[in-house]
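# With the input below, show me the fold.
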Amino acid sequence: MHPDEAHVWQLDPTRVAGREPTEAAAALLSPEERARPAAHRDPRAGHTFLVARGLLRCALSELVPEVAPAVWSFTRGPYGRPQIATPRCHTSVRFNVSHTRDQVVCVVVRDADCGIDVEPAGRTVDVPLLAGDVPAPAEAAVLAAAAPEHRSEVFLRHWTLKEAYAKALGVGMRLPFAGLVFGPPTTGAPRLDPAAHPEGADWQFAQWVTARGPAGQGWVVSLALSRPGGRELRIVRHDRWPTCPPSPSRGTWVYRCDRAANVVNRTRIPNSSAVNVRSPLTVGVRRRIRLVSRWSTPAFEDQETPLGGAPGQRKSAAWSRAHSV
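You can find the predicted model right below:
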């Protein structure tokens, strides 16, 4: 995964339909994720959630092919933003997901905060009701000047930009939207008003409206990216399902994470009920790993010993994972 690229996937969840594709996507999820669709009263919303989580896992594994989709595990930040928990040497990979009833978007980037939001371009919005909470005064003037038939879409352009930025910051709806001022529309990319937000120079924004189909429906998509080192990121857009990493014909992939080098070394070993793997970052240490079924999170016993210490005294920075194929 190139550090100067941000990859965005945008898909219609109804394209992942039928029993076999749905079960294949569900097989990649954690037990907690698989239970979530059943909590939705609307089966279509539950299906969209399932597709969104499967898309995220496969997108991560396309860009980090040494990690299988089901191996990723996630945690939440202080304000609830999802982030990678393991593999720990890939926690610098950031992602964000948004979905509506008929559209799923996902962004993946390395070493940069990111947020994405999507809304139907044809959605009817009660603009007067929300005018005091979302647009800044200058933006409210732009809304008032818009033709009535375009006012909802103009509002959604402002809303999705602010939503994406709030998600990138990791604070969600705690950010006062009316205090955010985006500069006047230009031929270039959206930007925070530099007079009101000097920190806007550290951020990159993009926005597009997908082509409307036969039904006249399109989607407004907004993207917010921090600029690591002040550099501009190249946005790569995909309208396909991510390519999952290939599986070996025989044997087991063993993943060894070198946190110092920020890489995962992948090695194939013969199938067996258990193997001993020497950790790359410790001396005279062995760990016993139990192999489990393909695409499931591996279970293992961490018995690493620091040099001069007792077994189980502490966990090493190195870790190994394996899954049967």
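
# can we go C-alpha only for contacts and neighbour counts from here?
Will do.

# Packing partners of the helix ranked longest in the chain?
Taking DSSP state H as the criterion, the chain has its longest helix at helix 43-63. If you count contacts as 3 or more C-alpha pairs under 8 Å, 6 or more residues apart in numbering; DSSP states H and E, helix 43-63 packs onto helix 19-26, helix 31-39, strand 93-100, strand 103-110.

# what does that helix contact?
Helix 43-63 has contacts (C-alpha atoms under 8 Å, 6 or more residues apart in numbering) with 1, 9, 13-14, 16, 22, 25-26, 28-29, 33-34, 36-40, 67-70, 72, 97-102, 104-106, 108, 241-245.

# If any of those are buried, give me the ChimeraX selection for them.
Buried subset of the contacts of helix 43-63, written as a ChimeraX selection, criterion 16 or more other C-alpha atoms under 10 Å:
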select :9,13,16,25,26,28,29,34,37,67,68,69,70,72,97,98,99,100,101,102,104,105,106,108,241,242,244,245
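
# Please give the structure of this sequence too, so both can be compared:
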Amino acid sequence: MPGPQGPWEPVREDLAETGAAVVYGTLGTWSAYLQQPEVLQPLLGRDWARYLSQPHPRSKERFLASRLLLRQAAAEAIGTVPELVDLAYHPGGRPYVRGCDQIDISLSHTEEVMIVGVTRRGRIGVDVELAGRRMAGTASETQGFTHVELADLDRAPASRRNDLLVRLWTLKEAYSKALGQGLRFRFTEFGFALDGAGARLMQPDGRPVAGGSAWTFVTFLVEPRYVVSVAVYDSGFGGGVDLSVETALDDGLLDTLLRASDWR
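Model prediction:
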């Protein structure tokens, strides 16, 4: 997504057709829209204090651009404007839209790339890593993967080992984010069997996880130096959900909120 102007129609189409959408932006293109300080505080809302607390100009820029992308994507999903998206955070840091449990959101960023996931079917987690991140032969390899995963890697060509490790790591990050656990969930307590661009959730001993069919996992490249993995849990809500805030809220309440914000 090159900027707030979109095009956002593919996001709405994906949500309507599949129940989930994933968008990405680059820091350079999105930070170009953040040169008007007078609009930053109302745009960030309760994130304003977190923005001011960022220790370095670069971290401030990344925080600002990533929250703008997240707010814009959530706004498009529920049919409103970013200024009216009230972002909040669970104790573990997982973001959500306050007062709008029709959707679930997830955010990840590294270096120049920001990823946002939105779903109306249940839970979503996204993660992005530099494709060239070195993991083979490091502590991450021995501490972050099951014995079955490492045995599978041993059977793969040595030239692909690091690429597969990065892919598995991003899948684990995305899955744990969807669960709301982050790095508190030990990565040796679950594993993945890679299957084309997708993956299947496995127990540490290599057996399929009960109920794992409700999860969808996919990995792809962007920009193209970055590996992105997405985990989506279908809670069985179905596909016929109208996400617009205008239908999700009582008409009288909506009118009161709009008058209070002076937005139509």
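
# quick one: TM-score?
The TM-score (TM-score structural alignment, normalised by the length of the second structure) is 0.78; 242 aligned residues with a C-alpha RMSD of 3.2 Å.

# Out of the helices and strands packed on helix 43-63 of the first structure, the one nearest Pro137 of the first structure is which?
strand 93-100 (27.4 Å; C-alpha to C-alpha).

# Need the counterpart of Ser11 of the first structure in the second structure.
No Ser there; residue 11 of the first structure is Leu. The alignment partner of Leu11 of the first structure in the second structure, by TM-score structural alignment, is Gly25.

# same question, Trp203 of the first structure
Using TM-score structural alignment, Trp203 of the first structure pairs with Trp215 in the second structure.

# contacting residues around that match?
Leu201, Ala231, Val232, Tyr233, Asp234.

# Please, which helix or strand holds the aligned partner of the second one in the first structure?
Taking TM-score structural alignment, the alignment pairs Ala231 of the second structure with Ala224 from the first structure. Assigned by DSSP states H and E, Ala224 of the first structure belongs to strand 219-226.

# report the angle between the axes of that strand and strand 103-110?
Angle between the axes of strand 219-226 of the first structure and strand 103-110 is 20 degrees (criterion: axes from the mean of the first three to the mean of the last three C-alpha atoms, to 10 degrees).

# list the helices and strands strand 219-226 of the first structure packs on?
If you count contacts as 3+ C-alpha pairs under 8 Å, 6+ apart, strand 219-226 of the first structure packs onto strand 114-120, helix 151-169, strand 203-209.

# returning to that earlier point: any chance of the helices and strands packed on helix 43-63 of the first structure in JSON lines, with distance to Gly183 of the first structure too?
Below are these laid out as JSON lines (distance: least, C-alpha to C-alpha, whole Å):
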{"stretch": "helix 19-26", "distance to Gly183 of the first structure": "41"}
{"stretch": "helix 31-39", "distance to Gly183 of the first structure": "39"}
{"stretch": "strand 93-100", "distance to Gly183 of the first structure": "24"}
{"stretch": "strand 103-110", "distance to Gly183 of the first structure": "24"}
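
# which one of these lies closest to Gly172 of the first structure?
Of these, nearest to Gly172 of the first structure by C-alpha to C-alpha is strand 93-100, at 12.0 Å.

# In the second structure, which residues correspond to that closest one?
Residue span in the second structure matched to strand 93-100 of the first structure, by TM-score structural alignment: 103-110.

# who's in contact with the aligned residue in the first structure for Phe192 of the second structure?
Mapped onto the first structure by TM-score structural alignment, Phe192 of the second structure lines up with Phe182. Applying C-alpha under 8 Å, 6+ apart to Phe182 of the first structure gives the contacts Glu139, Pro190, Arg191, Leu192, Asp193.

# Between the residues you listed, which sits nearest Tyr79 of the first structure?
Looking across these and measuring by C-alpha to C-alpha, the closest to Tyr79 of the first structure is Leu192, at 23.0 Å.

# What's the local residue count around the closest one?
Other residues within reach of Leu192 of the first structure, judged by other C-alpha atoms under 10 Å, total 22.
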